[in-house]
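S.K.: what would the 3D arrangement of this be:
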Amino acid sequence: MHVPDGFINAPVSAGTAVVAAAAVAVSLRGARRELGGGPGEAGERTAPLAGLVAAFIFAVQMLNFPVAAGTSGHLLGGALAAILVGPYTGVLCVSVVLLLQGVLFADGGLTALGTNITDMGVVTVLVAYAVFRALVRVLPRRRSMVTGASFVAALVSVPAAAIAFTGIYALGGTTDVALGKVFGAMVGVHVLIGIGEAVITAATVGAVVAVRPDLVHGARDRLAVRLELRPSPLAAVPDEMPRPTDTNATPATATPATAADTTAADTTAATTTAAPAAAAGPRRSTRALWISGLVVTLLCAGGLSFYASSSPDGLERVAADNGIDKKEEKHAAEDSPLADYGVKDIADTRLSGGLAGVIGVGATLVVGSGVFFVVRRRRDRSPAPAAEGRASDPVTGTSVTATER
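M.R.: Okay, the predicted model is just below:
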């Protein structure tokens, strides 16, 4: 659904650019919370995953799949990014992908970059995340329900983007085409594309849920480990134990209290206080998942992309059938050595496309990871709110918040 230059007039393109810039600015601020930075925070594990998610979206967008005679579709990625790394970080992921596609691969107009970010990034992320969160709150706390919710959220997000494009076209379309005709054609074909989007999103989210449910941002609170609180063995010891009289014994006040002298009530309180920390679990490395994901991403971009459908995607087909593309302009980066997802001067189609895909994955990974690293560093340097300060409980040794103390 990459909108080329010339489909939308200059004033509306400028307006969507302002909307996109504002959305990116808000997302940069909101992503600080999602990416985290403090030791032990779940967000700390999100940061390395976010760059990989952006690269994966780039790679899978190269895999156009047939949806009807002479028409193909591809992943938009907003739903996948929002569910895995959060809505703010998700907008940034899709924005990085669209920027590199426009600049390096001449895919999506440069003057239409704001339109594409607004439509494919902001709209899909907001709609998908809202639907997903609504579903996981009412569905049973099961991993299969999270996968099912991601399927529905992705399915809904694609026609929503088609409706958004129709609205933008109604405001600034450069050709005189009946709005009802554009709406029917766009929504009809993108409902079919949405099925493919839903399958890819659900399969990816399901794979992550199966091995690392703590990394699924959108369902982290629903997939948290539920601990059963059991009384400590010390709780069975009576508060007052009969002791033999010893006139030479040191008075109780002279002996420092030890953990063994903790009462049952204190023990229960300590166990309750430690429960949130235990629920979070020990920090686990994301290295294995990251490496596996990168291998899959490179295989998609460097190998499977050769077998992608060569038919025009949904927007291209609708535009050609309805005359929306009459005033399409040449892309400013059409002379790029990577234009049209091929390396210039390499005659072998398979090698040219595969190499271009690998280069695109690398560029997206570097740029995306760089953005998320900077965002996270800014979070690290920000002073922690007083309410979130942590200290050690003098009795249990458990890390507790200032409010808990």
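S.K.: drop to CA atoms for contacts and neighbour counts, all remaining ones
M.R.: OK.
S.K.: tell me the gap between stretch 154-167 and the middle of its chain.
M.R.: Centroid displacement of stretch 154-167 relative to its chain, using C-alpha atoms, centre = their mean, to the nearest Å, is 18 Å.
S.K.: give the buried residues for it.
M.R.: Taking 16 or more other C-alpha atoms under 10 Å as the neighbour-count basis, stretch 154-167 is seen to contain the buried residues 154-166.
S.K.: show residues contacting that stretch.
M.R.: Under the criterion C-alpha atoms under 8 Å, 6 or more residues apart in numbering, residues 76, 78-80, 119-120, 123-125, 127-128, 179, 182-183, 186-187, 190-191, 193-195, 197-198, 201 lie in contact with stretch 154-167.
S.K.: picking up where we left off before, secondary structure and distance to F372 added to the buried residues of stretch 154-167, as a markdown table?
M.R.: Formatted as a markdown table, the entries for the buried residues of stretch 154-167 read as follows, by DSSP: H, G, I helix; E, B strand; the rest coil; distance: C-alpha to C-alpha, whole Å:
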| residue | secondary structure | distance to F372 |
| --- | --- | --- |
| A154 | helix | 24 |
| L155 | helix | 28 |
| V156 | helix | 28 |
| S157 | helix | 24 |
| V158 | helix | 26 |
| P159 | helix | 29 |
| A160 | helix | 27 |
| A161 | helix | 25 |
| A162 | helix | 29 |
| I163 | helix | 30 |
| A164 | helix | 28 |
| F165 | helix | 29 |
| T166 | helix | 32 |
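S.K.: want to throw those residues into CSV with distance to V26?
M.R.: Supplementary listing: those in CSV, determined by distance: C-alpha to C-alpha, whole Å:
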residue, distance to V26
A154, 23
L155, 26
V156, 24
S157, 21
V158, 23
P159, 25
A160, 21
A161, 20
A162, 24
I163, 24
A164, 20
F165, 22
T166, 25
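S.K.: for comparison, sequence B:
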Amino acid sequence: MHVPDGFIDAPVSLAAGVAAAGAVAVSLRGARRELDERAAPLAGLVAAFIFAVQMLNFPVAAGTSGHLLGGALAAILVGPYTGVLCVSVVLLMQGVLFADGGLTALGVNITNMAVVTVVVAYAVFRGLLKVLPDTRRSVTVAAFAGALLSVPGAAAAFTLLYALGGTADVPLGKVFTAMVGVHVLIGIGEAAITAATVGAVLAVRPDLVHGARGLAVPLKLRVGDRLIDAPAAAAPVPAAARSTKKVWATGLVTALVLAGFVSFYASASPDGLEKVAADQGIDQNVQEHAAADSPLADYSLQDVDDARLSGGLAGVIGVGATVVVGTGIFWTVRRRRARDLTATSTATTAL
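M.R.: Next up, the predicted model:
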């Protein structure tokens, strides 16, 4: 759903940019509370993983594909404020390095793909957890539902922006029906990827899932034909003290494999927005990307003739750049949190 330059006029694009900048500023402040000892090392990895999975377009209908947006996944794993920042970092890397998503439309893309998806997904996720049993399965189910609804929510948000500043004369009803219809199908894929990823992390390190914190489910042991609660450990290791190195390394290797190898087998069909734009005529005034001459444009490495190698190297570079930039941002926010806590502690002691 990367909106290129020319779909939305300049005034609305500027307004969306201001709204996106405000959302990022609020998220930077809110992320200070979320980026603790567990989340801070993983936030950059989550951004890199989303970048990698977004390269894996999957078929959803005849001649149409979809890909992960990632807002739901990021919000549930590392928190909603940090989630907005994760997806924003991905969109920035894609726009600047890979000519994917217009630069003048960056505010539109952040609003749709980062802010709307996170708000919708996390609201649904939290709402369901209030009525579902306190189990890990409930977290996975709620993650599935939140991700599923976040994608057509983003499609509806695009339709609203198009209504305000669309550059092509296409009936709004047709745009809304086409966008929401195809993105409901894409949402199923989004939901499956999100639920599978959240479930996998829950299985090995539930303490690292922001959306599952406070969930106390006793370990079960099978005795004969019955399941009984296992005895509690005498001296449990605090969750914050457990190392995240193994999870981090596993996640990074997975992202590199997905972007560097599996992406070659992704669907070549246009994604939902591209297909709707071509069918409905929304792309009449599309503009060439300012970074079209980038050596990584279109997710291929310039001057490398082998398509598999070219795309794989571009994917690996993208994962590396995203994890470096994301980690730098999140550690900076984390240090700011530490300084705030120190200042608060000092002021309390002085009183």
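S.K.: what's the TM-score here?
M.R.: A TM-score of 0.92 describes the superposed chains when it is computed by TM-score structural alignment, normalised by the length of the second structure; 334 aligned residues with a C-alpha RMSD of 1.9 Å.
S.K.: of the contacts of stretch 154-167 of the first structure, buried ones?
M.R.: When burial is judged by neighbour count using 16+ other C-alpha under 10 Å, the buried members of the contacts of stretch 154-167 of the first structure are 76, 78-80, 119-120, 123-125, 127-128, 182-183, 186-187, 190-191, 193-195, 197-198, 201.
S.K.: if we can go back for a sec, among the contacts of stretch 154-167 of the first structure, which are in helices?
M.R.: Judged by DSSP state H, those include 78-80, 124-125, 127-128, 179, 182-183, 186-187, 190-191, 193-195, 197-198, 201 as members of helices.
S.K.: D348 of the first structure pairs with which position in the second structure?
M.R.: Residue mapping for D348 of the first structure onto the second structure gives D306, with TM-score structural alignment as the criterion.
S.K.: count of neighbours near its match?
M.R.: Residue neighbour count, defined by other C-alpha atoms under 10 Å, stands at 11 for D306 of the second structure.
S.K.: which stretches of the first structure form helices?
M.R.: If you assign secondary structure with DSSP H, the helices in the first structure sit at 10-35, 42-61, 78-85, 87-105, 113-116, 124-138, 143-172, 179-211, 264-280, 287-302, 314-322, 349-381.
S.K.: list the contacts of stretch 252-267 of the second structure.
M.R.: With C-alpha under 8 Å, 6+ apart, stretch 252-267 of the second structure has contacts from 45, 48-49, 52-53, 55-59, 65, 308, 311-316, 319.
S.K.: matching residues in the first structure for stretch 202-213 of the second structure?
M.R.: Under TM-score structural alignment, stretch 202-213 of the second structure corresponds to residues 209-220 of the first structure.
S.K.: name the residues of the matching stretch that are buried.
M.R.: V209, P213, D214, L215, V216, H217, G218, A219, R220.
S.K.: so how far is the first residue of it from its last?
M.R.: 10 Å (C-alpha to C-alpha, to the nearest Å).
S.K.: now for the equivalent of L129 of the second structure over in the first structure: which residues touch it?
M.R.: Here L129 of the second structure is matched to V136 in the first structure, going by TM-score structural alignment. For V136 of the first structure, the set of contacting residues under the criterion of C-alpha under 8 Å, 6+ apart consists of M145, V146, A149, A219, R222.
S.K.: still touching in the second structure? Go through those.
M.R.: Using both residues aligned by TM-score structural alignment, their matches' C-alpha atoms under 8 Å, the second structure keeps these contacts from those: M145, V146, A149.
S.K.: most surrounded residue in those residues?
M.R.: Neighbour counts for those peak at V146, which has 28 neighbours (criterion: other C-alpha under 10 Å).
S.K.: so that one sits right up against D221, yeah?
M.R.: No - no contact is recorded between V146 of the first structure and D221 when judged using C-alpha atoms under 8 Å, the distance being 11.4 Å.
S.K.: what is the equivalent residue in the first structure for S150 of the second structure?
M.R.: S150 of the second structure maps onto S157 in the first structure, with residues paired by TM-score structural alignment.
S.K.: same question, A278 of the second structure
M.R.: The equivalent of A278 of the second structure in the first structure is A320 (alignment by TM-score structural alignment).
S.K.: from D207 of the second structure, how far out is V237 of the second structure?
M.R.: When C-alpha to C-alpha is the yardstick, V237 of the second structure and D207 of the second structure sit 12 Å from each other.
S.K.: A10 of the second structure now?
M.R.: 44 Å.
S.K.: then A19 of the second structure?
M.R.: Per C-alpha to C-alpha, A19 of the second structure is found 33 Å from D207 of the second structure.
S.K.: residues contacting E329 of the first structure?
M.R.: So E329 of the first structure contacts P4, D5, G6 (C-alpha under 8 Å, 6+ apart).
S.K.: so what's the second one closest to, chain neighbours aside?
M.R.: Spelled out, that is D5 of the first structure. Distances taken as C-alpha to C-alpha, 6 or more residues apart in numbering put G109 closest to D5 of the first structure, at 4.4 Å, once the chain neighbours are dropped.
S.K.: distance check, the aligned partner of that neighbour in the second structure against A75 of the second structure.
M.R.: Superposed on the second structure with TM-score structural alignment, G109 of the first structure falls opposite G102. Summarising the geometry, the distance separating G102 of the second structure from A75 of the second structure, computed by C-alpha to C-alpha, is 24 Å.
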